[in-house]
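Engineer: Below is the sequence, then the predicted model.
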Amino acid sequence: MKNYKPNQMIIPLRISLLDDHPAITDSYSNCISCMTHCENFKVSCFNTIEDFYDTLSNQYNPDIIFLDLSMPSYLKEKIEDGFHLAKILRKKFPAIKIIILTMHTSPLYIYDVIEKIRPEAFLIKSDADANEIIKTFEMVLAKKRYYSKTAECVLENVSKHAFCHDEINRNILLMTSERYTSKEISEKLQISTSTIEKRTAMIKQILNIEGQNNKTLIEILKKSNLM
């Protein structure tokens, strides 16, 4: 007890919960409140990117954020969604530990998010019951990375396909699955349409569907559990 200081202030762990559904942030908050020493946590709930982002500063920020990827955009700051926000946080505030929760189940999308963000934890919401939330939180507090069972399976499967390791390939395939044209993809990624067509043709060759249209490509990717 010789290090004990009677008047020493205990700084609470700052936790931000960000989801556009209040019932979800409330449920996360309830899970955290059930944990031991929860009196040392300061939990703040946010239901818009705007409300959360406008609280950020260079000095006082959350230690941990639970973040939904599918948040409505914050037009003033040109933040498109929760995924875009996570990329901003990683760049500007790298000390914030990011726990991602999402309804997205597209393996290639999940792989892309993990590769770009490297979150401390990643949960598919269908996996995230109260026990899983608490386990995830405890793992992050212990400075251990944690991905839910579904996310781990996704990483294992997608990583087997070398063409998925390339960020441009992933972006092309994801946008193609959303029915963007080559011209639209070109404008979005700032690469030539010929580059897009060459890369798409290369992927089709790898999958043994040379000459097939993009609809067939996406169908094959879905059958391979990549989409």
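Structural biologist: All right, it came through fine. Keep in mind the model is a prediction, meaning the values are calculated, not measured. Residues are numbered from 1 along each chain as shown.
Engineer: Every contact and neighbour count from this point should use C-alpha atoms.
Structural biologist: Fine.
Engineer: could you say what helices and strands the helix or strand in which Ile134 is found packs with?
Structural biologist: Secondary structure assigned from DSSP states H and E places Ile134 in helix 130-141. Counting contacts by 3 or more Cα pairs under 8 Å, 6 or more residues apart in numbering; DSSP states H and E, helix 130-141 packs against helix 22-33, strand 146-147.
Engineer: before we go on, here's another structure to hold up against the first:
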Amino acid sequence: MTEHIKILMIDDHPMIIEGYQNTLQFTKSDNQELKIDIANNCDEAVAFMNKSIEIDLPYDVLFVDISLPPSTDGSMSSGEDLAEYAREVLPKAKVIILTMFNESFRIHNIIRNIDPEGFLIKSDLTSSELASAFQAVLYNPPFYSGTVNSHIRKTITSDIVIDEKNRKILHLLSQGVKTKNLASHLDISLSAVEKRKKQLKELFGVEDGQDETLLDAARKKGFV
């Protein structure tokens, strides 16, 4: 019996999409028939999703690149926003996230906000991994690539518990944001930022008080 699988691939690099398409068509099972639509930005992706609901042929699988140009109305600034939208309008669709980002904060955020059935870091990606991920996501999700798994493992095995604001502080510091500017990014006062940084340094056993030492310690534990 033929299984018809409707796929939407969203990436702003046509060459990359072509590679994904070829891999899936070449490695699919004999009983699978793939219908693949391609969107190069948020606007096209939303139009495809809405159309699929209108004609009552919703997508089964979405491949979503995180780095996408924002939508024209500014309501979506990345693939992350797009994936959250897909979760609302296509609740049965399996979402596979593809990204170059491999920082712990981004990975943690994507898992928390989107909980994707597939999560692949592009630098880990081979044709065989993409093929395995696709089949696993269809029948036995989730499928996370090596980098994602190692970040999750490090965070789980660490005895340090860090809330979302503290994760964001570490992430922003690692991006080179100065302490005095952290408050505006986090919607809290500068004294609250200082207090949190002090707690983080105590948590990670940083004795010299340096931000760089804190970041090194946080990296080793998989928090940055």
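Structural biologist: Good, I have the coordinates. All values derive from a computational prediction rather than experimental measurement.
Engineer: What would you report as the TM-score here?
Structural biologist: Once superposed, the chains reach a TM-score of 0.84 (TM-score structural alignment, normalised by the length of structure 2), with 219 aligned residues with a Cα RMSD of 2.6 Å.
Engineer: most neighbours per residue, which of the helices and strands packed on helix 130-141 of structure 1?
Structural biologist: Comparing these by mean neighbour count (mean count of other Cα atoms under 10 Å), strand 146-147 ranks first with a mean of 20.
Engineer: Gly43 of structure 1: what secondary structure?
Structural biologist: For the record, residue 43 of structure 1 is Val, not Gly. Recorded secondary structure, Val43 of structure 1: strand (DSSP: H, G, I helix; E, B strand; the rest coil).
Engineer: Tell me the counterpart of it in structure 2.
Structural biologist: Taking TM-score structural alignment for the superposition, Val43 of structure 1 sits opposite Ile36 in structure 2.
Engineer: got it, and Ile172 of structure 1?
Structural biologist: So, by TM-score structural alignment, Ile172 of structure 1 is matched to Ile169.
Engineer: just to revisit the earlier point, which part of structure 2 matches the helix holding Ile134 of structure 1?
Structural biologist: With TM-score structural alignment as the criterion, helix 130-141 of structure 1 aligns to 127-138.
Engineer: Distance of the residue nearest the centre of structure 2 relative to Asp81 of structure 2?
Structural biologist: For structure 2, the residue sitting closest to the mean C-alpha position, by Cα atoms, centre = their mean, is Ile110 at 4.2 Å. Ile110 of structure 2 sits 10 Å away from Asp81 of structure 2, going by Cα to Cα, to the nearest Å.
Engineer: before we move on, the earlier item: that's a helix at the match of Ile172 of structure 1, yeah?
Structural biologist: Yes - applying three-state DSSP, one finds Ile169 of structure 2 inside a helix.
Engineer: and it, what is it in contact with?
Structural biologist: 182, 197 (Cα atoms under 8 Å, 6 or more residues apart in numbering).
Engineer: mean shift between the match of helix 130-141 of structure 1 and structure 1?
Structural biologist: Stretch 127-138 of structure 2, aligned to structure 1 and superposed, deviates on average by 0.9 Å (mean Cα distance after the TM-score superposition for structure 1).
Engineer: tell me which residues of that stretch are tucked away?
Structural biologist: By neighbour count on 16 or more other Cα atoms under 10 Å, the buried set for stretch 127-138 of structure 2 is 130-131, 133-138.
Engineer: what helix or strand is Leu108 of structure 2 on?
Structural biologist: Residue 108 of structure 2: His, not Leu. His108 of structure 2 is part of helix 104-113 when elements are defined by DSSP H and E.
Engineer: Tell me the residues of structure 1 aligned with that helix.
Structural biologist: On structure 1, the counterpart of helix 104-113 of structure 2 by TM-score structural alignment is residues 107-116.
Engineer: can you give me the strands in structure 1?
Structural biologist: Using DSSP state E, the strands of structure 1 run over residues 13-18, 41-46, 64-68, 97-102, 121-124, 146-147.
Engineer: Who's the closest spatial neighbour of Ser77 of structure 2, skipping the chain neighbours?
Structural biologist: Pro70 (4.1 Å; Cα to Cα, 6 or more residues apart in numbering).
Engineer: and that neighbour, how many neighbours?
Structural biologist: Residues near Pro70 of structure 2, counting by other Cα atoms under 10 Å, number 17.
Engineer: And it? What does it align with in structure 1?
Structural biologist: Residue pairing (TM-score structural alignment): Pro70 of structure 2 is matched to Ser73 of structure 1.
Engineer: so its match touches Ile79, yeah?
Structural biologist: Yes - at 5.6 Å, Ser73 of structure 1 counts as touching Ile79 under the criterion of Cα atoms under 8 Å.
Engineer: Select the longest helix from structure 1.
Structural biologist: helix 193-206 (DSSP state H).
Engineer: who touches that helix?
Structural biologist: Counting by Cα under 8 Å, 6+ apart, residues outside helix 193-206 of structure 1 touching it are 163, 169, 172-173, 182-183, 185-186, 210-212, 217.
Engineer: Structure 2: matching residues for that one?
Structural biologist: Against structure 2, helix 193-206 of structure 1 falls on residues 190-203 (TM-score structural alignment).
Engineer: so how far does that stretch sit from its counterpart in structure 1?
Structural biologist: Its aligned residues in structure 1 lie a mean 1.8 Å from stretch 190-203 of structure 2 after superposition (mean Cα distance after the TM-score superposition for structure 1).
Engineer: What spatial separation is found between Glu54 of structure 2 and Val89 of structure 2?
Structural biologist: Distance from Glu54 of structure 2 to Val89 of structure 2, by Cα to Cα: 11 Å.
Engineer: ok, so what distance separates Ser159 of structure 1 from Ile100 of structure 1?
Structural biologist: 20 Å.
Engineer: These two: which is more packed in?
Structural biologist: Ile100 (25 against 14).
Engineer: Wait, the more buried one touches Lys125, no?
Structural biologist: No - applying Cα under 8 Å, one finds Ile100 of structure 1 not in contact with Lys125, separated by 9.4 Å.
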